[in-house]
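**Student:** quick one: sequence plus predicted model below, questions after.
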Amino acid sequence: MTEEQAKKERKGSDNNTIFIGGKPFMNYVTGVVMQITTKGAREVVIRARGKFISRAVDVAEVAAKKFLKEQNIAVKDIKIDSEEFENKEGRKVNVSTIDITLARK
C-alpha cells in the first residue's frame, strides 16, 4: 500500500475516530464509550502520534475492559506507522503514529 492510499484510508474513517492529545485521560475514554453506546458505532479508531501513543493504548484498554465489558468490545486492529514533517527549525522529523481499532466481537 502506498503512502497516499494509507492516507486516503485513514481519512475515510474520521467520523468514528478519536484523536488523542493533551486533554485529560477520561475525556478520551468517555468519547470512545459515547461513540459505541450512544451513537451505535460498530467500531471506533483511536489515533495518536508521538508521546501520546502510550495514552492511546491506555484509553483503548480502559474503555474496552472497564467501561464496555458488557458490550463485547475488543481490539480489532492495530496499525503503526511514521510520518515525516518539518519542525520549527526546518529539519525533517519522523513521528511515530498508532491507530487502534476497537470493534464489537
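**Tutor:** That came through, no problem.
**Student:** rest of the way, CA atoms for contacts and neighbours
**Tutor:** Noted.
**Student:** distance of Asp58 from Lys69?
**Tutor:** Asp58 is 15 Å from Lys69, where distance means CA to CA, to the nearest Å.
**Student:** neighbour-wise, which of those two wins?
**Tutor:** Set Asp58 next to Lys69 and count neighbours by other CA atoms under 10 Å: Asp58 wins out with 15 against 12.
**Student:** ok, now how distant is the one residue sitting closest to the centre of the chain from Ala60?
**Tutor:** In the chain, the residue lying closest to the centroid (CA atoms, centre = their mean) is Ile46, at 1.5 Å. Counting by CA to CA, the gap from Ile46 to Ala60 is 7 Å.
**Student:** dropping in the other structure now:
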Amino acid sequence: CITLFHSGAKEVSIKARGRAISRAVDVAEIARRRFLPDVKVGKITIGTEELKSKEGDNTSTNVSTIEITLTR
C-alpha cells in the first residue's frame, strides 16, 4: 500500500474477506494516519459472497467482503 503510493499511484484498493476484514481496516488506518497523512479514504464497499461447498453436497456459506479505496 505505502510502496504503491511512493511509486506514484493515485489510488490503492485494499480488499479482504471474512476474518481478514479487521486486518484490512487496520492496514488502511495505519497507512493513512501514521505514514501517509495526505491520503484519504475514497470509497468503502461492503458485501457478501456466497461460497459453494467443495464436497458437492449443495451447501453454501456466506462470507463478508470489504474493499477500501485510498486516494491521494
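**Tutor:** Perfect, thanks for sending it. Predicted model, so just to flag it, every value in this text is computed and none were measured.
**Student:** got a TM-score for the two of them?
**Tutor:** After superposition, the two chains reach a TM-score of 0.90 (TM-score structural alignment, normalised by the length of the second structure), with 70 aligned residues with a CA RMSD of 1.1 Å.
**Student:** overlap of the contact sets of Ile46 and Ala60 of the first structure?
**Tutor:** 100, 102 (CA atoms under 8 Å, 6 or more residues apart in numbering).
**Student:** one step back: ok so the residue nearest to the centre of the first structure is a helix residue?
**Tutor:** No: assigned with DSSP: H, G, I helix; E, B strand; the rest coil, Ile46 of the first structure falls outside any helix and is strand.
**Student:** ok, it - contacts?
**Tutor:** 17-20, 56, 60, 99-102.
**Student:** Glu83 of the first structure: which of these is nearest?
**Tutor:** Checking these against Glu83 of the first structure by CA to CA gives Asp99 as the nearest, at 12.9 Å.
**Student:** the residue mapped onto the closest one from the second structure sits in which helix or strand?
**Tutor:** Under the alignment by TM-score structural alignment, Asp99 of the first structure pairs with Glu67 in the second structure. For Glu67 of the second structure, the host element (DSSP states H and E) is strand 60-71.
**Student:** give me the contacts around that strand.
**Tutor:** Against strand 60-71 of the second structure from outside (CA under 8 Å, 6+ apart): 10-18, 21, 25, 28, 39-53.
**Student:** the residue of the first structure most remote from its centre in helix, strand or coil?
**Tutor:** Farthest-out residue of the first structure from its mean C-alpha position, per CA atoms, centre = their mean: Glu89, at 28.4 Å. Classification of Glu89 of the first structure using three-state DSSP returns coil.
**Student:** any idea how far Ile78 of the first structure is from it?
**Tutor:** 32 Å.
**Student:** now swap in Ala64 of the first structure and tell me
**Tutor:** Taken as CA to CA, the span from Ala64 of the first structure to Ile78 of the first structure is 14 Å.
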